[in-house]
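1. Please find the sequence and the predicted model below.
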Amino acid sequence: MSRPSTRTAPAPRSAPHVRPAALRRRLFRLVDRAADLDDVRADVEANHDNNRWWPITIADPRMRMLAAGWSTRVSYNMISTYARVIADADARSFDTLTGMADDELTGLVTPLGLPEARITYLRSLDEFLNGYTAAGVDPQAMPANAFIAAFAAKVRQASYKVAQCAALYARGYHCGIIPVDSGMVAHLAPVLGLPLPSGPIAHEHMRRVLQDAVAARAADYRDLIAAKQHAVTLPDGVAPTWWVHLVLIYFKRRYLNRPHPDVCQRRPVCTTVIGCGHQARRP
């Protein structure tokens, strides 16, 4: 078995015409406005300290990576079904799951749909992690960029967005990773005026841009949480990337997946986002 690489992966090719300072301002204004919305606030507060999709009750990092992968293509109205399946899986343990026959696993994951793909993900994840064990490498200690790149390349039924989620959940909410889903690429990036490369690499490019923007203004975002009086627990000394991720993901889900009539269509030129007056003047 070949030794897993621990080298830092090169940064994805940048999309043209990205000005970091302008993007940082736009992102901060968007988060500032979105965090004021009552429905977004409720979602963030309900999921920040103990996320309903990726709960803190799961201790094994391998099981966390599995849960992150199995959460894909599960609709929001199936969260109770998903939570039940993950709880059942965690009760068995990761090692028990990998020793189960495919027909047993099918019975477990069928409520989530795509059982063959989910079983393939489990088997491939196990093989991927065993490669690091055999090489004496702790994947948790690898640079996040290198681990995400390797995960996306080698774990079947994974991708950059799955790799990002798996890395974040395994390392903890406040590890500095901002996972990017397809809706963020399709709907949030245009709102921010962020051009992206085409293809799956867009998720990785956007992740790095968002993370750099939050890290550059970490103190401002911490002050923003205090000013908004969000009921969340944030460890000392960390950039609030998890909080920003939740604000963005729930704003996207509630206001951008199906374009909300109050969201200004002149973004990013208009910085008000919602309630700017442009909407009232539309014919």
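-> In hand now; what should we look at? The model shown is predicted, which means the values in this text are computed figures rather than measured ones.
2. From now on I want contacts and neighbour counts done on CA atoms only, so please keep to that.
-> Will do.
3. Give me the next element, helix or strand, following the top helix by length along the chain.
-> Taking DSSP state H as the criterion, the chain has its longest helix at helix 115-135. Downstream of helix 115-135, the next assigned helix or strand under DSSP states H and E is helix 144-154.
4. what packs against the next helix-or-strand element following that next one?
-> Downstream of helix 144-154, the next assigned helix or strand under DSSP H and E is helix 160-171. Judged by 3 or more CA pairs under 8 Å, 6 or more residues apart in numbering; DSSP states H and E, the packing partners of helix 160-171 are helix 61-70, helix 144-154, helix 201-216.
5. Could you look over these and pick the most buried one?
-> helix 61-70 (a mean of 23; mean count of other CA atoms under 10 Å).
6. by how many degrees do that helix and helix 160-171 diverge?
-> For helix 61-70 against helix 160-171, the angle by axes from the mean of the first three to the mean of the last three CA atoms, to 10 degrees is 150 degrees.
7. Arg24: neighbouring residues, count only.
-> 20 (other CA atoms under 10 Å).
8. what about Arg41, distance to Tyr160?
-> 28 Å (CA to CA, to the nearest Å).
9. Please say which of those two ends up with more neighbours.
-> Per other CA under 10 Å, whichever of Arg41 and Tyr160 has more neighbours is Tyr160, with 24 against 20.
10. these two touch, right, the more buried one and His203?
-> Yes. Counting by CA atoms under 8 Å, Tyr160 touches His203, with 6.4 Å between them.
11. Summarise which helices and strands the longest helix of the chain is packed against.
-> Secondary-structure packing of helix 115-135 (3+ CA pairs under 8 Å, 6+ apart): helix 61-70, helix 94-99, helix 102-109, helix 144-154.
12. ok, second structure coming up, stack it against the first:
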Amino acid sequence: MVRFYCYIILEYLLYFLFGSPKKKVVRCKTRQIVNSNEVIVHTHEWAGYEFERKKVIKYIEKEFVCGLRFAIKRLTAYTGGFKLRKILTISDNNTDYISKLENSDFFDSSFEIYSVPNIGMDFSGYNYIYRNCLSEDNQYLFLTNTSVNGESQPFIDEYIKILSDNPQLGLLGISYSSKIYQTLVKSNYTPHVQSFFILTTTDVLKEIVHANDGIFPGAEENYKLSIIRFGEAKLSQIANSLGYDIGIVNENGALQILPTINDSSLVDGDYRLYVKEPNRINRIK
């Protein structure tokens, strides 16, 4: 926590003295082709949550139902054309939680389940996948947590097609923020995909981690604000710096690219403050 606040104070002083740093022009890049029919679908959960819970979006008090029950049922119902490797990571795991999960009415024994520390929160789970579950083959990879809206609908094949049809896309999500809130520099334009749902490829993820000196962004942070700043936001920043576009499937069911240069097509701040159903996986239209 101390390191985080020292960083943002220094950042503000540099901004006050020298203004915003100039954005570098990066040559556009396209992803490596995916030939594997196996898709890794990862869900991260904290053992302190109920299987079904209500989440409230701050400032607007929008409430929706989410939780592990919906995440598992969403994948159990899959009937698409890919072979799913379903992985669940659980932080602060314990035997009572596992027993309760295995005896629930929605448990799916085809899930691989791994216990991870809670440092880095979701990024502890994401880091585990990166360190332990990737093969040499380039694969499609979903990184999600259980705060995804419980409203269920088919999405895997549709979202993979969007990524496949747009080879310049490095990260595809369902929500974004156009700025960083974890800073004293209030006038900043830093669009990034929110990390509760990200589709990418394993090769792109390897590039991002390599560009971050071999450290998965956010995995070593233990303070919530620094996890968002140096995990969620940094993932998108590195993807952009490598030459990839980032985007989301918006509430209208359309692909929306998040421009690197300030663009009025994006909302000011957190996209979830402006939509009817926050954190929802939207059908592509």
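-> Nice, I can see it. Since the structure is predicted, the reported quantities are computational estimates derived from the model, not experimental observations.
13. May I have the TM-score of the superposed chains?
-> The TM-score (TM-score structural alignment, normalised by the length of structure 1) is 0.29; 130 aligned residues with a CA RMSD of 5.7 Å.
14. hmm, back to that, go through the helices and strands packed on helix 160-171 of structure 1 and name the closest to Val191 of structure 1.
-> helix 201-216 (12.9 Å; CA to CA).
15. Could you pull up the contacting residues of Ala134 of structure 1?
-> By CA atoms under 8 Å, 6 or more residues apart in numbering, Ala134 of structure 1 lies in contact with nothing.
16. any idea how far Arg123 of structure 1 is from it?
-> 16 Å.
17. before we move on, back to that, now render the helices and strands packed on helix 115-135 of structure 1 as JSON lines, adding distance to Asp212 of structure 1.
-> Shown next, in JSON lines, are these (distance: least, CA to CA, whole Å):
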{"stretch": "helix 61-70", "distance to Asp212 of structure 1": "23"}
{"stretch": "helix 94-99", "distance to Asp212 of structure 1": "34"}
{"stretch": "helix 102-109", "distance to Asp212 of structure 1": "37"}
{"stretch": "helix 144-154", "distance to Asp212 of structure 1": "13"}
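18. Which one of those helices lies nearest to Val85 of structure 1?
-> helix 102-109 (6.7 Å).
19. quick one, the closest one and helix 115-135 angle?
-> 110 degrees.
20. what sits up against helix 102-109 of structure 1?
-> Contacts for helix 102-109 of structure 1 (CA under 8 Å, 6+ apart): Val85, Asp88, Ala89, Leu97, Pro115, Glu116, Arg118, Ile119.
21. By neighbours, which of those wins?
-> Neighbour max across the contacts of helix 102-109 of structure 1 (other CA under 10 Å) = Arg118, 24 neighbours.
22. Just give the nearest non-adjacent residue to that residue, would you?
-> Closest residue in space to Arg118 of structure 1, ignoring its immediate chain neighbours: Trp70 at 6.3 Å, by CA to CA, 6 or more residues apart in numbering.
23. isn't the one you found right up against Thr120?
-> No. If you go by CA under 8 Å, Trp70 of structure 1 and Thr120 don't touch, sitting 10.8 Å apart.
24. Following element in sequence after the helix of greatest length in structure 2, please.
-> Counting by DSSP H, the longest helix found in structure 2 is helix 2-18. Using DSSP H and E, the helix or strand that directly follows helix 2-18 of structure 2 along the chain is strand 38-46.
25. Just name whatever secondary elements the helix or strand just after that following strand is in contact with.
-> Counting by DSSP H and E, the element after strand 38-46 of structure 2 in chain order, helix or strand, is strand 53-57. Under the contact criterion of 3+ CA pairs under 8 Å, 6+ apart, strand 53-57 of structure 2 touches strand 62-66.
26. Okay, buried residues for the longest helix of structure 2 please.
-> The neighbour-count check on helix 2-18 of structure 2 (16 or more other CA atoms under 10 Å) flags Phe4, Ile8, Tyr12 as buried.
27. So which of these is the closest to Asp245 of structure 2?
-> Ile8 (26.5 Å).
28. Next, find the distance separating Asp126 of structure 1 from Met65 of structure 1.
-> 10 Å.
29. Leu27 of structure 1 too?
-> 28 Å.
30. next one: Tyr221 of structure 1
-> Taking CA to CA, one finds Tyr221 of structure 1 at 28 Å from Met65 of structure 1.
31. coming back round to it: who wins for proximity to Ile249 of structure 1 among the helices and strands packed on helix 160-171 of structure 1?
-> helix 201-216 (12.4 Å).
32. and Ala21 of structure 1, how many residues sit next to it?
-> 11.
33. Could I get the contacting residues of it?
-> Per CA under 8 Å, 6+ apart, neighbours of Ala21 of structure 1: none.
34. Could I get the buried residue list for the host helix or strand of it?
-> Ala21 of structure 1 belongs to helix 20-34 when elements are defined using DSSP H and E. Residues Leu23, Arg24, Arg26, Leu27, Phe28, Arg29, Leu30, Val31, Asp32, Arg33, Ala34 are the ones in helix 20-34 of structure 1 that count as buried (16+ other CA under 10 Å).
35. Save those residues as JSON lines, and put in distance to Asn145 of structure 1 too.
-> Formatted as JSON lines, the buried residues of helix 20-34 of structure 1 follow (distance: CA to CA, whole Å):
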{"residue": "Leu23", "distance to Asn145 of structure 1": "21"}
{"residue": "Arg24", "distance to Asn145 of structure 1": "21"}
{"residue": "Arg26", "distance to Asn145 of structure 1": "25"}
{"residue": "Leu27", "distance to Asn145 of structure 1": "22"}
{"residue": "Phe28", "distance to Asn145 of structure 1": "24"}
{"residue": "Arg29", "distance to Asn145 of structure 1": "27"}
{"residue": "Leu30", "distance to Asn145 of structure 1": "26"}
{"residue": "Val31", "distance to Asn145 of structure 1": "24"}
{"residue": "Asp32", "distance to Asn145 of structure 1": "28"}
{"residue": "Arg33", "distance to Asn145 of structure 1": "30"}
{"residue": "Ala34", "distance to Asn145 of structure 1": "28"}
